[in-house]
Structures are given as C-alpha cells and as structure tokens.
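Novice: no sequence for this one, just the structure:
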C-alpha cells in the first residue's frame, strides 16, 4: 500500500483515484456477445457457456430436482446462518415500505402516490471464485417485499454444470421464481432480450466483473433499467488512536480479497497506526487463502495520514466510498458529518463483514464515487412510484383559472380548452 503524509488538497484527486482500465476493446467484445444472444437466443447462450465456463449444457434452467439436491448438500449450520441473515435483512427492508397517504392539496383535489413492484426483475449472482449466495438474499428479499411478480436469477455453472448449493438454497428460501445456469455477458443478454427459455426482464440487478458491468451498461442503452453504475468494490477506513490495528488491517484485507481491482483506503490521524499498519497487514495477509488476489488489490490501495479528524472527514466525503468504516472516538458524531458513502459502519465493533452478510442493511452499493449521487439497493429499487389525482367538480372549478392562465401563457391552447370545456356550465 502506498503511503502519504499530509498531502495537499490539490493532490487528493490523484492520490485517491480509482484503478482505471481501458475498456475500448472490452466494449466491442461484450457488444458482440450481446448481439449474438439477441439474435440466436438459447443457442448463443449454450455456445458461450461452453466457451467461457467450460461446460456443455442441454438444459439451462435449474429444475426442482436440482434445487432439492442442492438443499440436501448445504450443511445445517450454513442453512441456519443463511436463515438468520435473511431474517435480519427482511426485518430491515420491510420498514422501507410506505403507507399510501392521500393529500388534499385544496378542497376537492386529492393527490397520492403508490409504490408498485416492477413486474419482472433479473438478478445476476457471480459464482466463480467466490459464489456470492449472500447477494441472493440482498436482492431477492427486497424484490419480494416490493411485490415483483417474476424474479429471475442467473449465475454461472461450474464444470459439472451445476450452481453452488448455497446459491440454490438461498434462492428457494427467498422467493426467486426462475433460476438459470448462465453466467457473464450472456446472462445479461438473456435477461435483456429474452429467449425461448429465459424471460425478458425490465430491470437487472447484481454485481459482476468488468464484462458483466459493461454488459449492464450496454443493456441500459437498449432499454433495460439497471440497479446502478458499478465498478470494483472498495472500502475506506477512517481511524484515530482509538482504533485497533488488527481490526483495521482485517477490514482492509476483507475488501482486498474481493478481487485484484478492489481498493482499500485508510485515512488516519494516528501516527502510531500509520507506522504499524503495514506489519499487521502483512501478518494477516500471509494467512489468507486468497493471498495472491489481496496482494494485487493492495497495489491499488493507499494509507493517508492527515492532521485532524475534520480533514479526515472532508477527504472521506471527497472519496465517496462504497463502504466507510469509522474506527474513531465519537464515531456516531463523526457519522453525522458523512454526506457521501454507500454504507457507514460505526465503531470498532462494526466491521464491513457484518453488513456484507447479516446485520440487515443491503450490500449492493454504489462504487467508483457514485455514492455522491446514488443510493444502495433497497425496496425502492424494485418499485416504480405512480402518482394519482382525483378532482371533484368543485375542485376543478377552483383550480381552473390557475391552469388556464399557465397553459395560455405557454401557448398550449388545447390544455386550456380541456379545462374550459368542463367549467363553462
């Protein structure tokens, strides 16, 4: 990890820049696969599954027998853990639904807004080196609460043509309606355009590598909504002398092991932490099964010493991290000053891992600085909000001159006439 001591503000942008990759050729490759899936449907999906995943599949949809087999393979201990996490995630997200409130803006005029679940949504669940069954919970639970009638899940098969048992257990637990053994760009294409087997959806959710991310962006250009812009996962730890060096190192490494393009940032006002964190990171790194991945991610990562907590907060807000851990005194007070972050973890006993799995908040969050303008996934992500209005004859009469005056001033006479015809008698 590169180290910086009291950098000038003019240096901030350069110091905390995310890794940049040339995606010109990537976009061409992804677009080619998407168009093939659009034109050739299931045949193209099977071709790319064999090419990219190394397995030839006759049937791409997961059967009930496959689900039952997978459920039996999941240990009781893991089942209980998944069920406990699902309970917490459901409890947190159920509170995000709003009661319809009718507002009488003036006598005889009633307006209200109603949330309606998006009918068909698609969930992409990575299944390579780290099968993210936790993401099934994070996406399908709010989708079911929102009332989405069709929840389609795609995840890449292994060399035996199967999905990870925990992915299938989680999917059947939380109400996924259709499951497909499709990964990568071809999965995004299948959900974007629909095939003889895979339904076309209206919005696609879920993380993925740079190919999947690019495919989602191109799908959006073709008329399918996506959850949010995405980039590699990231964490920022803001720490002072009260922080535990081993805790901080573990938080940085838990992010680094996600992928070689992940980024972990430490901003601290503690000279002691700044001086000793490297040794602790190295110690813990050597114990990790995914050491080689984490090492490469640490090449993108930074340790920054600043003069006081105010400057640390300012830099943290400038970075706009996906995950922000506050390992400092008065962490709750500091949290009130955070305006740009996907999810905030307050205090030494609030590791990112808790939110990634089971505390209840959603782990599908904006990355790459998009936390300045985007929220993480919630029940709201799975609904569209429709407004309604009902005017009585008296209500229309009272508002008529306001509407007529505005319509005529804009030169829209037909708008004015629609009012005049109703109130002339």
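Specialist: All right, it came through fine. Owing to the predicted nature of the structure, the values given are computational and were not obtained by experimental measurement.

Novice: rest of the way, CA atoms for contacts and neighbours
Specialist: Fine.

Novice: Now the element after the helix or strand where residue 50 lies, going C-ward?
Specialist: According to DSSP states H and E, residue 50 maps onto helix 24-53. Remark: after helix 24-53, the chain's next helix or strand is helix 64-73, criterion DSSP H and E.

Novice: In addition, the following structure is provided for comparison:
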C-alpha cells in the first residue's frame, strides 16, 4: 500500500521524460507506473523532478549566522527544489576541521533543517592527524584551498601539504583551485575589469595542475570546485584519460553571467574565481554536455549586505560570493532551454550527478528504491527575481530583476511536504 501516489504527464526519470505515476511508501519510491493509476495528487502537465542535490553550500552557522543560517539556507533550498545540501566546512566558527567541530555544527543545525544536510570536512595546515577520525565521523570528504580562503581560521594548503593530506586518508578531496603565485592584489576600484584582472585564468590552470599532480602521486580522488576558467578543461581531460581520478563542477553564475555585462560597482557579481566572458561560458556548457564537467552546483556563499560594500562599489573590498541555492534550477533551466537542452539534462547535471559524486545513489533520481525527494516544477511559467522574496538571510543577488523560466510549485522530502530534514553521513 502506498502512502502517496503522484501523477504527471512529465515525470523526469533516468529513462527520460515520461507520463507516469510515482508511488511512495515509507519515504521511498516503490513504483513508477502507468499514468492511468489512481493518484492522490494529479500534477497534469507540471513536471515531476527528483529533488536536486547541491553539494556546495556555505551555511556559515555557527559563528557567522548573520551571514546565513541553517533555517534560512534550507528553507531557500526547499523553495528552489533542492532537497539535499552538503555544507562547506568554512565560514562557520569553528570551521569543520575536527570531529569536535563537526559535532558543534550538527548541534547548531539540529531542529532547524528543512532539507537533508550532510557535511564536508576541512583540510588545513596542521590538521592531517584529525582527518581519519573526521572521515570516520561521516563527512563526505575534505575541502582544501590552495589560495587564501578569505577567512583567517581556514588557511590554504601548500602543494606539499595537499600531498600529505591526500596520503593520510582515502577520501574525496574537493579543491578550491587558484594558485596564489598567479593572483594579484586587486586595486580599490568599482570597475569589474580591474577585479577580473587580479584573478586570471592562469591561476586556475596552475592550481588544477597541482591538484592533478597530487592525485596522481597519491592514487587518490580529487574534485575541482567551481570551475570558472574553461582553458583548464584540456588538463582535466588529459588527466582523466591517463587514469587520474579527477572530476570538476561549475556553477550557474559561470554558465549564465557575462563579465562584459557586469556594471561598474555591481559587487553582487563578485565571486572567486571570477565570472569570465561569454565565450568562456560557451566552452563550459560544451564540457558539461560532454560529461567532462560533472555537475552544476550553487556555491551558495552569502554574506551581509555591508560586506558586499554596495555603498562604495569597491570590488577589492567586497566579500566574494553569490547566494543562489534558491535560484539555481530556474537560472540553469532558462539558459539550458535556450541552448536546446532538455529538462532531463538539467536534472542529470543538478540532481543525479552531484548525488553520485558524494555517493548518495539513493538521491537525485526517480526510480524504485530511491528516496521520495520530489519536486513539482512548472517549466513554462516565468517569474521576475525579487531579492526580498528569496528565503536566504540577506537579500543580495546578481539575478535581481531577471525574468526566469521555471517555477517550483511544491517539494516533498521522503514523500512528505514540510521541514523534516535529516543529517546525512557518508554511509548513507
């Protein structure tokens, strides 16, 4: 007996978009059957998607909860069709660099989460001895920076320290890949071009080469976070062809925003690595379609409006980060449909592949045995982005005023609408 039966003429399954009913019992999908089965909810032409999995979210609680918190971040995620997030280890205080710090973060999140939440650990200088115990505590892997993270309590690793960390524990390492030797101090300026010049594509190329070299030497797995510079794609392709376990992600802002269109003083567009030009974005789209880029995730990285320095428009002084966990699905769908991609493609990039990246093979797909994390999504309807209608804590977004295709009508977590989020560990 099913607890819930949903019907739609557009159910996005691993086999494609089909008319079907989806039956749920005990929080799991127990049948994907003919559309003429009696249903509790008839969605008509509204599409039924698997809940998205966002493996790159900065929640910042505890310690910098004025930037973001678990209640607001997970509410924004659910409103955007994201039913699973993996929280990054930095910007919270303490950062998640030890089992004790992980427990502090979990206690801060307890009772607040509206979607399922897992955690990354952090690899920083001096904590290699903590990594095996932190991995055993259930983190999905370890984040490392190769350049300044922007917060003093999460310093970067040198190439030698990255090699030591990889040798210490057989885990997935996710790397912010910018090489400090290729970065320049940004001059105080309201011109986006000045900021862009301070973080050239070569910084990504060099750091990705470092990460690949470390993975090759240790026989370990590395994942390149928020790939911005398309010129690094041949490095990744060659390493994969040579048997190195390397993968890469990109983000909505790198695929849909254009450096040449960013107004002076518009610090809401600042992120690191930076948004580059339209030709670069075209190459990222092609790599995504080819499977060289594994997935699209938000890198939701909010802060208070004051830290964005919208008063001066100074890109050098502004915090770098874009808050988009609620908007990733419509942003990508709007651009994808214009480029001839399907809703099934978007689901593959934003649900199945990120779930597979972290081993959550029961997430991100509508098939028997998977968690009944489901999203009713109207791909034809449009809306205009109003920052004050978004659920993340601070109403700052580079998408303000944009007209987007795709409206999330309803979200179910394990077959239930509401806020019963759970903690996830690597064993899940």
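Specialist: Nice, I can see it. Values in this document were obtained by computation on a predicted structure and should not be read as measured data.

Novice: TM-score for these two?
Specialist: After superposition, the two chains reach a TM-score (TM-score structural alignment, normalised by the length of structure 1) of 0.27; 179 aligned residues with a C-alpha RMSD of 6.8 Å.

Novice: Verify the stated contact: residue 248 of structure 2 with residue 295.
Specialist: Yes. Using C-alpha atoms under 8 Å, residue 248 of structure 2 makes contact with residue 295 at a distance of 7.4 Å.

Novice: These two: which is more packed in?
Specialist: Using other C-alpha atoms under 10 Å as the criterion, residue 248 of structure 2 and residue 295 rank with residue 295 on top: 29 against 23.

Novice: ok, now how distant is that one from residue 218 of structure 2?
Specialist: Between residue 295 of structure 2 and residue 218 of structure 2 the distance is 24 Å, computed by C-alpha to C-alpha, to the nearest Å.

Novice: now do residue 165 of structure 2
Specialist: For residue 165 of structure 2 relative to residue 218 of structure 2 (C-alpha to C-alpha), the value is 10 Å.

Novice: list the buried ones in the helix holding residue 50 of structure 1?
Specialist: For helix 24-53 of structure 1, a neighbour-count test (16 or more other C-alpha atoms under 10 Å) marks 27, 30-31, 33-34, 36-38, 41-42, 44-49, 53 as buried.

Novice: Strands along structure 1, start to end?
Specialist: Secondary structure of structure 1 (DSSP state E): strands located at 2-5, 103-106, 109-117, 120-124, 150-155, 178-181, 203-205, 225-226, 234-239, 263-268, 302-305, 321-327, 341-346, 383-391.

Novice: okay, these in JSON lines with mean neighbour count next?
Specialist: JSON lines is the format used below for those (neighbours: other C-alpha atoms under 10 Å):
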{"stretch": "strand 2-5", "mean neighbour count": "14"}
{"stretch": "strand 103-106", "mean neighbour count": "12"}
{"stretch": "strand 109-117", "mean neighbour count": "17"}
{"stretch": "strand 120-124", "mean neighbour count": "26"}
{"stretch": "strand 150-155", "mean neighbour count": "26"}
{"stretch": "strand 178-181", "mean neighbour count": "22"}
{"stretch": "strand 203-205", "mean neighbour count": "24"}
{"stretch": "strand 225-226", "mean neighbour count": "18"}
{"stretch": "strand 234-239", "mean neighbour count": "27"}
{"stretch": "strand 263-268", "mean neighbour count": "27"}
{"stretch": "strand 302-305", "mean neighbour count": "22"}
{"stretch": "strand 321-327", "mean neighbour count": "27"}
{"stretch": "strand 341-346", "mean neighbour count": "23"}
{"stretch": "strand 383-391", "mean neighbour count": "13"}
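
Novice: Tell me who's in contact with residue 252 of structure 1.
Specialist: 235-237, 264-266 (C-alpha atoms under 8 Å, 6 or more residues apart in numbering).
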